[in-house]
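>>> this is a predicted model, with the sequence first.
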Amino acid sequence: MINHTVLFKFKEEATQEQIQAMVDALQALGGKIDEIKEIQVKENFSERAKGFTIMLYSLFESKEALEAYQVHPAHVVVVTDHVKPILGDIMAIDIEF
């Protein structure tokens, strides 16, 4: 299994509505991309996150499934329309278990 985790930090001018639209669009990918076995997009509640406020946690069967997800048209649209316009910084980590 592959765990793909992404942390998002937003531009100061990003609105709560834009952030929520991004969260909703990312979460909805679970119903659109077969390679996703599980996806959760949640808001951080601790003060230790150094400005990263949203986390995406997702599971895939293989590295190939993760790669297919990353180039899937539905994912590309969400990144282009909802993530990039408000993104201040991003951190991603992928682990195999």
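Yep, it's here. Residues are numbered from 1 along each chain as shown.

>>> can we go C-alpha only for contacts and neighbour counts from here?
OK.

>>> looking at this structure, which helix is longest?
helix 16-28 (DSSP state H).

>>> dropping in the other structure now:
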Amino acid sequence: MVKHVILWTLKDELSPEEKAQVKKGIKEGLEGLKCRVPGIVDIKVNINGLASSNADLMLDSLFENKEALDAYAVHPAHVAVADEKVRPYTKIRSCLDFEI
């Protein structure tokens, strides 16, 4: 199994209301991929960080293996969510992938 964790920081120019909408859209988009992309075991997006956090949201996902993660990265459904709901609104992305 492979764990795929991403932390994002949203762009500064977004208002608090816009950030809330963006986070909701990212959560719905990414979590909606579970039944659409083969190899995803679990996928969750946390959008309710505490004030002590220095990131705005986190993707916590689990894949069957590295090949499934690689296929997810280029899957058209994932690319569409990333291009439409994530990349236009984020300024920082940190990723950690590891086998468990």
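That came in fine, so what should we check first? Note that the structure is a prediction, hence the values are computed from the model and not measured.

>>> from the contact counts, what lies against the longest helix of the first structure?
Contacts defined by 3 or more CA pairs under 8 Å, 6 or more residues apart in numbering; DSSP states H and E place helix 16-28 of the first structure against strand 38-43, helix 73-78.

>>> in the second structure, what range does the last one match?
The reference is to helix 73-78 of the first structure. Under TM-score structural alignment, the match for helix 73-78 of the first structure in the second structure covers residues 76-81.

>>> and if you look at the first one?
Across the second structure, the stretch matching strand 38-43 of the first structure (TM-score structural alignment) is residues 42-47.

>>> skip the chain neighbours and tell me the closest residue to the most centrally placed residue in the first structure.
For the first structure, the residue nearest the mean C-alpha position is residue 56 (4.1 Å; CA atoms, centre = their mean). The shortest distance from residue 56 of the first structure to any non-neighbouring residue, by CA to CA, 6 or more residues apart in numbering, is to residue 41 (4.4 Å).

>>> how about the longest helix of the first structure: buried residues?
For helix 16-28 of the first structure, the buried set under the neighbour-count rule, 16 or more other CA atoms under 10 Å, comprises 19, 21, 22, 23, 25, 26, 27, 28.

>>> need the contact list for the equivalent of the second one over in the second structure.
This points to residue 21 of the first structure. Matched to the second structure by TM-score structural alignment, residue 21 of the first structure sits across from residue 25. Contact partners of residue 25 of the second structure, counting by CA atoms under 8 Å, 6 or more residues apart in numbering, are residue 85.

>>> kindly provide the distance from residue 25 of the second structure to residue 43 of the second structure.
15 Å (CA to CA, to the nearest Å).
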